[in-house]
Each structure stands twice: as C-alpha cells, then as structure tokens.
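*Asks:* Below are the sequence and a predicted model for it; my questions follow.
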Amino acid sequence: MSVYEGSVQLLRADATTLAAAGERLTFSDGGEIGREASDRDGLAWVDGMVVAKDWRLDHFARYLARQRVGMIRVDPAVAGLRLSGVFPLDDAERALKALEAALPISVTRHTQYLLWVGPRDI
C-alpha cells in the first residue's frame, strides 16, 4: 500500500500503524509490516501512462500486453535492449512504435491481435 497524499492509519486487532505521504507499507505472510519509500512513478497509471526506467524491451512488452487484447511477441535478438521513457498504456502499438526511432527495432502488426517486435532491417 502506497500513500501519495495525506496519511493513512492501518488498524489491526493487535496494532495501529500510521503511513504518511511518500511511504509504502508491505505485508509479509507472517503479518509483519515493512515500511519503505513509495515510488511516485507508480502513480502514472492513474493518468494512463507508464514510466519505464532502464527496462528491458521484453519486460516492457509484457507490461503493455497486460493492458490490451491480443499478444505482443518480442524477438530474442532484441529482447534485452534497454529503454527509458513515459508511454501511454492504452495504445501498445503506438508506445512500441515510438521506440523505433531510438532502438534498432521494427514493430509490425500481423493482425489486430498480434504485434511483432523484431530487429530493424538494415
């Protein structure tokens, strides 16, 4: 649980925990509560965006695929390329095509349900 504004009081039978803005609480299987700094970039999804910082291309494609109907396939030859940026979640094809200018990749739509990301022909 992350807190971005104000504070939250977590009430449990045996304890009360207060989390302030900028904090994130984690819960273990044993019931212990951990406290760490929240990731403000994680809130971008509220605005329909994703913030990628040094992500692998295959990880980015899997993240986008969760937001769409259909599949995104990434050729192993380009899967390990790294990227950073802010991208829309509602249009995976547009997000991936934006990377064509910065990475040696080509994005091809084979059907409305299949996007293929592979090496750019030189």
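*Replies:* Yep, it's here. Residues are numbered from 1 along each chain as shown.
*Asks:* Every contact and neighbour count from this point should use C-alpha atoms.
*Replies:* OK.
*Asks:* for the chain, what spans make up the strands?
*Replies:* For the chain, strands defined by DSSP state E occupy the ranges 7-11, 16-20, 23-27, 33-37, 49-56, 71-74, 82-88, 105-111, 114-119.
*Asks:* Go through the second one and flag the buried ones.
*Replies:* Think strand 16-20. Using 16 or more other CA atoms under 10 Å as the test for burial, strand 16-20 gives residue 19.
*Asks:* Counting by contacts, list what it packs against.
*Replies:* When contacts are defined as 3 or more CA pairs under 8 Å, 6 or more residues apart in numbering; DSSP states H and E, strand 16-20 packs onto strand 7-11.
*Asks:* If you count residues, where's the longest helix of this structure?
*Replies:* Using DSSP state H to define each element, the chain has its longest helix at helix 57-65.
*Asks:* now the angle from that helix to strand 49-56?
*Replies:* Counting by axes from the mean of the first three to the mean of the last three CA atoms, to 10 degrees, helix 57-65 lies at 160 degrees to strand 49-56.
*Asks:* Okay, one more to line up with it:
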Amino acid sequence: GENLIVAINGDEMVASYKRKPFYSELDRLEILKSCRFVDEAFIITEYDNKEFIEKYNIDAIVHGNDWEVNSYMKQIRVTKEYLNERNVELVLLPYTQGISTSQIVKMIKESNFV
C-alpha cells in the first residue's frame, strides 16, 4: 500500500541553520498527525536521513523548492547515486509564500499582540 510518512526537523536542528520555528516541534508534529492523509509523522534530530529512507523503504522525498536540489541533498546527507540505487525520487514543490516563522512573527508584531 501507499503511505504518507512525514518527517519534520527538530527545533534545535532548524535553529542550527535558521531561526527557531515559531511553533515547537511537538506542536508541528501534532498538527501533522491530525491530518487525515498522514499515516505516520515523526521528528528528525539528525541531518543524515539514510536511516529513515531505508527503515521506511521511502520511494519519494518531497520538499519545498526554497532549497536548491544539491544543497538539500547535502543537508540530508544523500547523493543522487544513493537515491537512484534505491529508486527514491526527490520532488521539489513550489514554496508556499506567507507560511513561515518570519511571516508569522511579522503578522503578530503588526497586529499589536506583542
């Protein structure tokens, strides 16, 4: 069968390359788990994704196109050869503008909640 397995980067991991997320890793995880199309969701705390690719027999990795392909593969510690050997497709979807920690912080500041 086909399953949708979603991995999110943990807070400390994200903070190592950009601002800490507005929503905590646990909040983001619960949001994903509440989606009816998500079969399983978990937090990743290490950059190397090979363990998860192999454990779950992943056939596609989907990410926003705000990352360049080679930079993203470098971050998750895989190569084109590794993905090809396992028949894993890397799919980059259009980045959703306006849904980011920076945008959430900006909206809160502009709304006088702070």
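*Replies:* All right, it came through fine. All figures in this text were calculated on a predicted structure; none of them were measured in a lab.
*Asks:* care to give me the TM-score?
*Replies:* Once superposed, chain against chain, the TM-score is 0.26 (TM-score structural alignment, normalised by the length of the second structure); 51 aligned residues with a CA RMSD of 4.3 Å.
*Asks:* now the longest helix of the first structure against strand 82-88, angle please.
*Replies:* Using the same axes, to 10 degrees: helix 57-65 of the first structure against strand 82-88 is 20 degrees.
*Asks:* could you say what helices and strands helix 57-65 of the first structure packs with?
*Replies:* strand 71-74, helix 92-98.
*Asks:* Pipe those into TSV and attach distance to residue 111 of the first structure and mean neighbour count per row.
*Replies:* Converted to TSV, these look like this (distance: least, CA to CA, whole Å; neighbours: other CA atoms under 10 Å):
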stretch	distance to residue 111 of the first structure	mean neighbour count
strand 71-74	10	20
helix 92-98	12	18
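*Asks:* Can I get those in TSV including distance to residue 106 of the first structure?
*Replies:* Shown next, in TSV, are these (distance: least, CA to CA, whole Å):
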stretch	distance to residue 106 of the first structure
strand 71-74	10
helix 92-98	8
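*Asks:* out of these, nearest to residue 110 of the first structure?
*Replies:* strand 71-74 (10.3 Å; CA to CA).
*Asks:* From residue 109 of the first structure, how far out is residue 116 of the first structure?
*Replies:* 6 Å (CA to CA, to the nearest Å).
*Asks:* Which one of the two is surrounded by more residues?
*Replies:* Set side by side, residue 116 of the first structure and residue 109 show more neighbours around residue 116, with 18 against 12, by other CA atoms under 10 Å.
*Asks:* Surely that one and residue 105 touch.
*Replies:* No - counting by CA atoms under 8 Å, residue 105 is not a contact partner of residue 116 of the first structure; they are 10.1 Å apart.
*Asks:* can you map out the strands along the second structure?
*Replies:* 5-9, 40-44, 60-64, 89-93.
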